[in-house]
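[1] Here is a sequence together with a model predicted from it:
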Amino acid sequence: MLSKINIDNLDFRIDSEYFLKYYLSLEAKLDKININKISDFAYVTDGIHTSIIFDDNSNINLLSAKSPKNNIFDLSGNKCISKNQHIENPRTRLQKNDIIISTVGTIGNVAVVDESILPANCDRHVGIIRIKNSNYLPYYVSTILNSKYGKFQSNRYTTGNVQPNLFLDKIRLIKIPYISNYFQITITDFVKKAISLLYEAKNKYKKAEQILIDELNIKIENDNNINIKSFNNSFGNNGRLDAEYYLPKYEDLQKNICKYPKKGNICSIITLQDKNITPKDNRKYKYIELANIDNIGNVIDCTEDFGANLPTRARRIVHTGDVIISSIEGSLNKCAVITEEFDGAFCSTGFFVIKSGIFTAETLLVLFKSEVLQNLMKKGCSGTILTAISKEEFEKICIPILNDNIQQKITCYIKQSKLLYNQSKLLLEVAKKSVEIAIEQNEDSALKYLEEKNNEILNLNKEVI
């Protein structure tokens, strides 16, 4: 009916996607309960509109559309904004409990700012939701926005062709159900516990990393930018004339590795799986790309679609126990161990897919994310528009072969890290599911579900040493 089309439809949209039956069914459920639009209880703005001035010496995080995920922030690819630009933009300076929503790219990802993120600012590709009414708690609102009842609205209100965007006036229209303060507090506790577990997972990873650092005892200290090479020892040998390739620090690193009791070139001790496989058009697959990897070696999400719709770079199949390593300069630290959840998934050809009978998967992860291997991989990168390390350069890197005792210690910490990460992920999913139950059934059913799942998660805690 025309009268229904006009409801909250300021742009008079009549495209079929806007009226998908799925969207209408979820909207009907929301309209049966007590709801408020975000504009009713929060101030909404966006980030800095001018070009960002980055500063490596700054400690002020710059959040972008890639930063918020499912109620957590991933700052692995983030840079810092200059102090002066931060001061000059008071409107966009982030505060504790600000809700950040991505408005371009992967639209509708949401997380809440806490003390660990601050000081921080953000660019124009995110929306800032600042609650001004105590009836709504930030982590409850963020959980609603990450649930199907929030996602369908952010997807529905997204417009544009070349670069789809979720504009601020549409964020203000998003409907958030009001559920009791007790329920909101319970959801908040679940989300904060999940974030706490994630921090514990990161600490376990750091302990594994420290074991490797102590074992190798290799420091990157040579900052000399001058090196003299004969033709036979440079272009005549490897075809490289770029000065960066011959930085003395790279030579020092390689010499230090050569001093290690056991070592070998990657091609001789690691199996590289680089066969291209074309996905079947009518079959659904999980697809992993660079943006799906966090900074402690987890695949945090993925695309799931029919083979016909996957990009042409989706040509590598991965299996449980494989390790994937980015070959793209600027993202070389995007490495992950493939778990059972992603067995049989496709990944981008921008990854090397490796496994070894000499190393555990967890050891390979920490080794290739280490500063030593990251530098040697960076040395091998070449190209102009998109610089990357080739298969040939990758395979000739010499790496240390760690003894079994060291590998067992590293593996133990990484497995603990992954258990904690999985518990964190489960808590966030339970929180999302519970708000959906509260909307579709009632608050009591949602609270009962939370209690049951909380007991299951407590049992999982016993698995962590």
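    Here it is on my side, so go on. Numbers count the residues shown, from 1 in each chain.

[2] Please count neighbours and contacts with C-alpha atoms only from this point.
    OK.

[3] can you give me the strands for the stretch 51-200 of the chain?
    For the stretch 51-200 of the chain, applying DSSP state E, counting those that start in this stretch gives strands covering 61-63, 99-102, 110-112, 120-122, 126-131, 175-177.

[4] could those be laid out in CSV, adding distance to L428?
    Shown next, in CSV, are these (distance: least, C-alpha to C-alpha, whole Å):
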stretch, distance to L428
strand 61-63, 21
strand 99-102, 16
strand 110-112, 11
strand 120-122, 24
strand 126-131, 20
strand 175-177, 18
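
[5] Format the ones you listed as TSV; extra columns: mean neighbour count and distance to L198.
    As requested, the strands of the stretch 51-200 of the chain are exported to TSV (neighbours: other C-alpha atoms under 10 Å; distance: least, C-alpha to C-alpha, whole Å):
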stretch	mean neighbour count	distance to L198
strand 61-63	25	19
strand 99-102	29	19
strand 110-112	27	14
strand 120-122	25	20
strand 126-131	25	23
strand 175-177	21	27
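
[6] The structure to be compared is supplied as follows:
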Amino acid sequence: MKRSHLSKGDVLISIVGAIIGNLSLVKTDSKATCSCKLAILRPKSIKPELLSVYLKSNFGQNQIQKFRRGTGQTGFILEDFDQILIPEFESDFSDSIESLISQSYSYHEQSANNYSSAEQLLLQEIGLEDFKPSKEPVNVKSFKESFGISGRLDAEYYQIKYEEVVSRVINQTHDILVNLVDISKSIEPGSAHYVEDGLPFVRVSDYSKFGLSKPDKYLSKAFIKDKKALIQKLKPKKGTILFSKDGSVGTAYYLREDKEFITSGAILHLKVKNTKTLIPEYLTLALNSKVVQMQAERDAGGSIILHWRVSEIENIVVPIIDIDKQKQIAELVEESFSLKKQSEHLLEVAKQAVEKAIEEDEKVALKWITEQTKMAVK
């Protein structure tokens, strides 16, 4: 299956299901392959950066979505690729798009490195940088030591690896989450109030520790009007940490500005009580670290959808490190998100530039690129 081995410059495009048209550009020669739900495009006479941006633009996406087939699970078959029209661009414009994508990728890599450095610094501070969870499958406990304390009878809960990581944390400065933050819940309005255009309704699938994505659910004007006071109260403010308790449990994301949306009941809102002793950006990283993720893995139950009870979340053990180290971690995290934002901005500039080149001309698009990149630098 050598033809499915990826190479630098390959453009990957999703061809099955709801995410048909999603794209990725392979930027390294690392050994990898991909599933049959992705098509591999190997450009011949067009730069891969320009091809990927064009296919991501409105002109590319409209053509891709036009040729979707099927009813239940739609698909975009390989035979239809020869119907996708690709404009011919001048070399100056092509080089400019290549430069934008390369710079965007560089920012993306720097962002990932900064975030990784922040994670490593936390683990070093709490002595877990070289921690390897025990694989011992047996742990002997008396009834008093197990159910008598936790109320849990499932054997998985008592795995030694969970005890080890919690023991490492409680042997140094720490606290439980409920002492550190105020915890509030949102609501579940029900699918009857979902509309295509209205107030954004953010669910667990709409965010990760790295950011928010565009939600696919919105709430009707009638519901918003009927629950006006409650809606205003539930809109998350700057400094709120979103924290998931259902589905992908334990995902934390820090809001850097007030938001015009409400979240589902599966997402808790955490607000740090004392920011002089606990920096919110540090807490967010700690919640996403293996320290808390292993506690989530231990506690969460459910056969189909994982559920983490609020009473258990309140008792999460959180390491509290020196405030100067917290600041250092927070700075790395903030720089990571700043670089990520710049990376995304350059991708958007490239996409809009391609659209301008088609709608107007390439000179106009090149001038616009210059203006936008200067703004980004400022």
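    Structure's in. What do you need? A quick note: this is a predicted structure, and the numbers were derived from the prediction, not measured.

[7] so which of the strands of the stretch 51-200 of structure 1 gets nearest Q85 of structure 1?
    Across the strands of the stretch 51-200 of structure 1, the minimum distance to Q85 of structure 1, taken as C-alpha to C-alpha, is reached by strand 120-122, at 9.3 Å.

[8] can you pull the contacts of K185 of structure 2?
    Remark: with contacts taken as C-alpha atoms under 8 Å, 6 or more residues apart in numbering, K185 of structure 2 is in contact with 265, 267-269.

[9] Of those, which is the nearest to I40 of structure 2?
    Distance to I40 of structure 2, by C-alpha to C-alpha, is smallest for I267 among the contacts of K185 of structure 2, at 36.7 Å.

[10] And H125 of structure 1? What does it align with in structure 2?
    H125 of structure 1 maps onto K37 in structure 2 when the alignment is built from TM-score structural alignment.

[11] Oh, that last question was meant for K286 of structure 1, not what I typed.
    Taking TM-score structural alignment as the alignment basis, one finds that K286 of structure 1 is matched in structure 2 by P200.

[12] For its match, what is the enclosing helix or strand?
    strand 199-202 (DSSP states H and E).

[13] same for that strand, what does it pack against?
    With contacts defined as 3 or more C-alpha pairs under 8 Å, 6 or more residues apart in numbering; DSSP states H and E, the secondary structure elements packing on strand 199-202 of structure 2 are strand 218-219, strand 262-263.

[14] mean shift between the last one and structure 1?
    Spelled out, it's strand 262-263 of structure 2. Following superposition, strand 262-263 of structure 2 is found to deviate from structure 1 by 3.4 Å on average (mean C-alpha distance after the TM-score superposition for structure 1).

[15] Confirm for me that the match of H125 of structure 1 is in contact with I15.
    Yes - if you go by C-alpha atoms under 8 Å, K37 of structure 2 and I15 touch, sitting 5.7 Å apart.

[16] which one of these two has more residues nearby?
    Shown here are K37 of structure 2 and I15; by other C-alpha atoms under 10 Å, I15 has more neighbours (22 against 15).

[17] residue ranges for the strands of the stretch 351-465 of structure 1, please.
    Assigned by DSSP E, counting those that start in this stretch, the stretch 351-465 of structure 1 shows strands spanning 351-355, 381-382, 388-389, 398-400.

[18] Between those, which one is closest to N459 of structure 1.
    For the strands of the stretch 351-465 of structure 1, the distance to N459 of structure 1 is smallest for strand 351-355, at 31.9 Å, taking C-alpha to C-alpha.

[19] distance from the closest one to structure 2 after superposition?
    Here strand 351-355 of structure 1 is compared with structure 2 after superposition; its mean distance to the aligned residues, by mean C-alpha distance after the TM-score superposition for structure 1, is 2.7 Å.

[20] Please check which part of structure 2 that strand corresponds to in the alignment.
    Strand 351-355 of structure 1 lines up with residues 267-271 of structure 2 when matched by TM-score structural alignment.

[21] I would like the residues contacting the matching stretch, please.
    Counting contacts by C-alpha under 8 Å, 6+ apart, the residues outside stretch 267-271 of structure 2 that touch it are 181-186, 203-204, 236, 239-246.

[22] residue contacts, the closest residue in space to L332 of structure 1 that isn't next to it in sequence?
    Using C-alpha to C-alpha, 6 or more residues apart in numbering and skipping the chain neighbours, the partner closest in space to L332 of structure 1 is S326 (4.9 Å). Listed by C-alpha under 8 Å, 6+ apart, the contact set of S326 of structure 1 reads 290, 332-335, 350-352.

[23] okay, now the equivalent of F190 of structure 1 over in structure 2: neighbour count?
    Using TM-score structural alignment as the criterion, F190 of structure 1 maps onto L100 of structure 2. The tally of other residues near L100 of structure 2 (other C-alpha under 10 Å) stands at 22.

[24] Wait, L100 of structure 2 touches E348, no?
    No - checked against C-alpha under 8 Å, the pair L100 of structure 2 and E348 is beyond contact range at 9.8 Å.

[25] can I get the contacts of K185 of structure 2 in TSV with neighbour count and distance to Q124 of structure 2?
    Converted to TSV, those look like this (neighbours: other C-alpha atoms under 10 Å; distance: C-alpha to C-alpha, whole Å):
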residue	neighbour count	distance to Q124 of structure 2
G265	19	35
I267	26	30
L268	23	29
H269	24	28
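
[26] Relative to P87 of structure 2, which of these is nearest.
    Minimum separation from P87 of structure 2 among those (C-alpha to C-alpha) is found for I267, which lies at 44.7 Å.

[27] Return the distance of that closest one relative to F243 of structure 2.
    As for I267 of structure 2, its distance to F243 of structure 2 is 5 Å (criterion: C-alpha to C-alpha, to the nearest Å).

[28] that older thread, ok, now how distant is the residue nearest to L332 of structure 1 from D252 of structure 1?
    S326 of structure 1 sits 24 Å away from D252 of structure 1, going by C-alpha to C-alpha.

[29] Not counting residues beside it along the chain, what's closest to the match of K286 of structure 1?
    Spatial nearest neighbour of P200 of structure 2, chain neighbours left out: Y218 (4.5 Å); criterion: C-alpha to C-alpha, 6+ apart.

[30] My guess is the one you found contacts G190. True?
    No - under the criterion of C-alpha under 8 Å, Y218 of structure 2 is not in contact with G190, lying 11.1 Å apart.

[31] Comparing those two, which residue is more hemmed in?
    It is Y218, of Y218 of structure 2 and G190, that has more neighbours when counted by other C-alpha under 10 Å, with 19 against 9.

[32] residues in structure 1 matched by the longest helix anywhere in structure 2, start to end?
    Among all segments of structure 2 classified by DSSP state H, the helix with the greatest residue count is helix 323-359. The aligned range for helix 323-359 of structure 2 in structure 1 is 404-440, by TM-score structural alignment.
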